[in-house]
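Asks: predicted model and sequence follow; I will ask about them next.
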Amino acid sequence: MGTHIIKMPDIGEGIAEVELVEWHVQPGDSVVEDQLLADVMTDKATVQVPSPVHGKVLALGGKVGEVMAVGSELIRLEVEGEGNEGKASAARAPAEPEVGQVQAVAAPTADEETRADTDVAGNSASGAAARAGAGPHGDARAEAASGSGQACAGRPARPEGEKPLASPAVRKRAWDLGIELQYVPGTGAAGQITHADLDAYAARGSAAAASATRAIAYAQRDGERQIPVIGLRRKIAEKMQESKRRIPHFTYVEEVDVTELEALRGRLNAQWGAQRGKLTILPLLARAMVLALRDYPQINARYDDEAGIVTRYDAVHLGIAAQTEAGLMVPVVRHAEALDIWACAIEVARLADAARAGSATRDELGGSTITLTSLGALGGIVSTPVINHPEVAIVGVNRIVERPMIVGGAVVARKMMNLSSSFDHRVVDGMHAAEFIQRIRSLLECPALLFVE
């Protein structure tokens, strides 16, 4: 028997140290080749580190939340044969594991985004349908109590705190189906959860699950947990703190009548949806912002407050806040000014799916010049979005509601939506901010203007 040492991989870009955010194994565990060992995070990415060999875990090289240098010892395995302990001592990082799935982290906005009935966050139709039938707040809670063996009677398929092993594709599918992987028994190598395991779990009868859920619904609960703020949550917290500390926010709220816009969207989807894809309200909002920014270029900008320089951009690189299983990310629609509404819709859906699957690149999650965010169906009537530093503006969308309004002296039902937007008051004057939102409002209330140059 020998000892195989796995060192902290060199992720590139001159990064000298990374944060250890999660262990997937513990001392004494047996591991197989390609099994995930740990998640580590840089300022821009979360990287999953797999095992290059079969073996048994002897020791872990750090604790969750610890910042470790590239090339330092990450984990020590007992393996058949000679191992690499001698070689590892002589070189900085030999036999480094191949870097696995990368999840790029963009500067997030403050509000936790949820998807509206108009699908403003860019979900695919299949994902939306799956969530409607078995969303995280619906059947999944009942299914969480179902299962066979140790997953029955509301008990999870593995001990509390043990991370379920699954590929990014399986994790994304479980998210779409509203299934918590903690409750799914795995039949793959080292207990890894496969697509077949998801199918078997989803096929289990719901009667036993419903009964078990009712039995525990009113059980007394006295537990408490202390959750370390590490990894992506720490990055989000730091980003929000930096944004609020640096930027004097000015929020402006305006009411918009989107009755005609929604009617147009419905007609376009009826005529062209099958060939060009379904339109959400988001690409129409994006087009309105692009046109309004032509008159207010100081809003499509980034402010380097340390250098005292505001950079205005002709290109509109539109950040779209998207909620993922890992946290809020902001994929960027590059050159939104050059896209028609269908091309914009396709790009938004692609980027949102990539962000949720953890396959979005760093370039796709950085470099935005202005951000569009939405609270969707749960958006209430007003919000105060936090600016995506170092940008100078963020446009926030609240939910659409039907209300009685007076039009031409008659009370009629209209679809109303609020825009709750924030601006950097050091760069954008209040009057210009209000005029910018009013310009967007005029375009949305007369949507034919979106197509007139």
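Replies: Right, received. Where do you want to start?

Asks: every contact and neighbour count from this point should use C-alpha atoms.
Replies: Will do.

Asks: OK, contacts around residue 346?
Replies: By C-alpha atoms under 8 Å, 6 or more residues apart in numbering, residue 346 lies in contact with residue 277.

Asks: so where does it fall, helix or strand?
Replies: Under the criterion of DSSP states H and E, residue 346 resides in helix 341-357.

Asks: putting a second one here so we can go through both:
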Amino acid sequence: MARFNFRLPDIGEGIAEAEIVAWHVKVGDVIAEDQQLADMMTDKATVEMESPVAGKVLELAGEVGDQIPIGSVLVVIETEGEEAPAGEGSETDAKGERTDEVAIGDGLVAPTPAQEEAIPSLEEKAPLPHAGGDEPRSGDRGGSVKAAPEGQAAPPPTPPAGGRGGALASPAVRARARDLGIDLAQVKTASDRVRHADLDAYLLYSGGSVSPRGAARRADEDVKVVGLRRKIAENMQEAKRRIPHFTYVEEYDVTDLEATRAMMNRDRGDNPKLTMLPFLITAMCKALRDYPQINARYDDEANVIHRSGAVHMGMATQTDNGLSVAVIRDADGRDLWGLSREIKRLADAARAGKASRDELSGSTITISSLGPMGGVVSTPVINRPEVAIIAVNKVEDRVVVVDGELEIRKRMNLSISCDHRVVDGWDAASFMQDLKKLIESPLKLLSA
């Protein structure tokens, strides 16, 4: 038998150490060649470490969250064969595949196309429980009936779980009652069915006080902040500590823009369905031509502001591992359909953990949207070292005065946060007003 020391290789990014994000093996495991050992996070990426040899795991370098220096022993593996010469394994290269990159954003996300269109219902309809496999009959209380032996009387039906002896309640009502700790047997109703309104009345007349029975209390837990979540926390802390933020909010009428979007989607052919994002990005790119101080990155250590000629649009995207900012390169050179395709491609890659380092770095300004869940006003955190970020709030039907008459129009707020060291309030307000002219005039927006 021989001991093989698998050392953490130089991942090629000029780093001195990497953090253990996850172990995929434990001491005593018998592993195969190329089997995944651990996920290691550098300043910019999570890299999978795979074993170059087969054998038995003897030692692991540390716990999740520990920092391991490049070149130090990560895993000791017992292999078949003679003892390896001193130092063998120190030059071994690991097979690494980048699966995830650091997300630097404000907690807002690029919505999926489905999120852009509508918020799903909070309740799911389900059939009432009933005995056997037959459809419930009119008047069936939803209880179960056990077949009695021949010659004996059948036992009475079992009342529905959690319900009143003679009342019915839908699964949604039962679930809500359980969450609120309400005993349905205590709820008075004028009919034989307990409804949501009956629960509301019960809460009203009981002063909002209900029995603690029902939903179990969640157990206390300690969650170690490691990996991507730790990086997000550090970046947010640095952004708020270093950057004097100010936020400006403006309301926009998007009635005509929404009509234009619907018209283009009806005749899109093989093109992807357009959401609001491509239109907003196009408007931002056009307006930024006159505001180079907003499409910029600030190196506050060198005291240099780099004003970018091209617009590399950061797009905040929520993933299972945390927030990620994918970058649409040269967004100002793409049309609506090209932007739509790139938005989908990058969002899919980020959510699958397949976005490359280049696709997750180098943005010059960021846009962030929660679609229909976007709230009324946002105060987004700047994606440092950028100097501005725009948050998209939800589209709502609002009653407004148009030429002295009341009309229902589609309105939306946009919030911009800026680095006050670089961008003045007048600049931000002027930019948002020019953006307003484009968004509220689709023909001007779509013209060259």
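Replies: Perfect, thanks for sending it. Worth saying up front: this structure is predicted, and the values here are computed from it rather than measured.

Asks: what's the match for residue 374 of structure 2 in structure 1?
Replies: With TM-score structural alignment as the criterion, the equivalent of residue 374 of structure 2 in structure 1 is residue 379.

Asks: do the same with residue 358 of structure 2
Replies: So, by TM-score structural alignment, residue 358 of structure 2 is matched to residue 363.

Asks: separation between that match and residue 209 of structure 1?
Replies: Using C-alpha to C-alpha, to the nearest Å, we find residue 363 of structure 1 at a distance of 44 Å from residue 209 of structure 1.

Asks: please say which of those two ends up with more neighbours.
Replies: Ranked by neighbour count (other C-alpha atoms under 10 Å), residue 363 of structure 1 and residue 209 place residue 209 first, with 23 against 13.

Asks: I'd assumed residue 143 was in contact with the more buried one.
Replies: Yes: Residue 209 of structure 1 is within contact range of residue 143, at 5.7 Å (criterion: C-alpha atoms under 8 Å).

Asks: start to end distance for stretch 373-380 of structure 1?
Replies: Criterion C-alpha to C-alpha; first-to-last residue distance in stretch 373-380 of structure 1 is 14 Å.

Asks: residues contacting the residue nearest the centre of structure 1?
Replies: The centroid of structure 1 falls nearest to residue 324 when counting by C-alpha atoms, centre = their mean (2.7 Å). Going by C-alpha under 8 Å, 6+ apart, residue 324 of structure 1 touches 355, 356.

Asks: aligned to it, what sits in structure 2?
Replies: Matched by TM-score structural alignment, residue 324 of structure 1 corresponds to residue 319 in structure 2.

Asks: swap in residue 259 of structure 1?
Replies: Matched by TM-score structural alignment, residue 259 of structure 1 corresponds to residue 255 in structure 2.

Asks: contacts only, for its match.
Replies: Per C-alpha under 8 Å, 6+ apart, neighbours of residue 255 of structure 2: 409, 410, 411, 440.

Asks: kindly recompute the last result at 10 Å.
Replies: Residues near residue 255 of structure 2 by C-alpha atoms under 10 Å, 6 or more residues apart in numbering: 395, 396, 397, 408, 409, 410, 411, 412, 439, 440, 441.

Asks: and which of those residues is nearest to residue 26 of structure 2?
Replies: Distance to residue 26 of structure 2 across those (C-alpha to C-alpha) is lowest for residue 395, with 50.3 Å.

Asks: the closest one -> structure 1?
Replies: Matched across to structure 1, residue 395 of structure 2 falls on residue 400, judged by TM-score structural alignment.

Asks: in the helix or strand where its match lies, what's buried?
Replies: In this assignment (DSSP H and E), residue 400 of structure 1 forms part of strand 393-407. Across strand 393-407 of structure 1, burial judged by 16 or more other C-alpha atoms under 10 Å covers 393, 394, 395, 396, 397, 398, 399, 400, 401.

Asks: next secondary structure after that strand?
Replies: strand 410-424.

Asks: so the helix or strand just after that following strand aligns onto which residues of structure 2?
Replies: With elements assigned by DSSP H and E, the helix or strand that comes after strand 410-424 of structure 1 is helix 430-445. Using TM-score structural alignment, helix 430-445 of structure 1 lines up with residues 425-440 of structure 2.

Asks: against structure 1, where does stretch 282-291 of structure 2 fall?
Replies: Using TM-score structural alignment, stretch 282-291 of structure 2 corresponds to residues 287-296 of structure 1.

Asks: in the matching stretch, which residues are buried?
Replies: Along stretch 287-296 of structure 1, these residues count as buried under the neighbour rule (16+ other C-alpha under 10 Å): 287, 288, 289, 290, 291, 292, 293.

Asks: and the third one, that's in a strand?
Replies: No: assessed with DSSP: H, G, I helix; E, B strand; the rest coil, residue 289 of structure 1 is helix; it does not lie in a strand.
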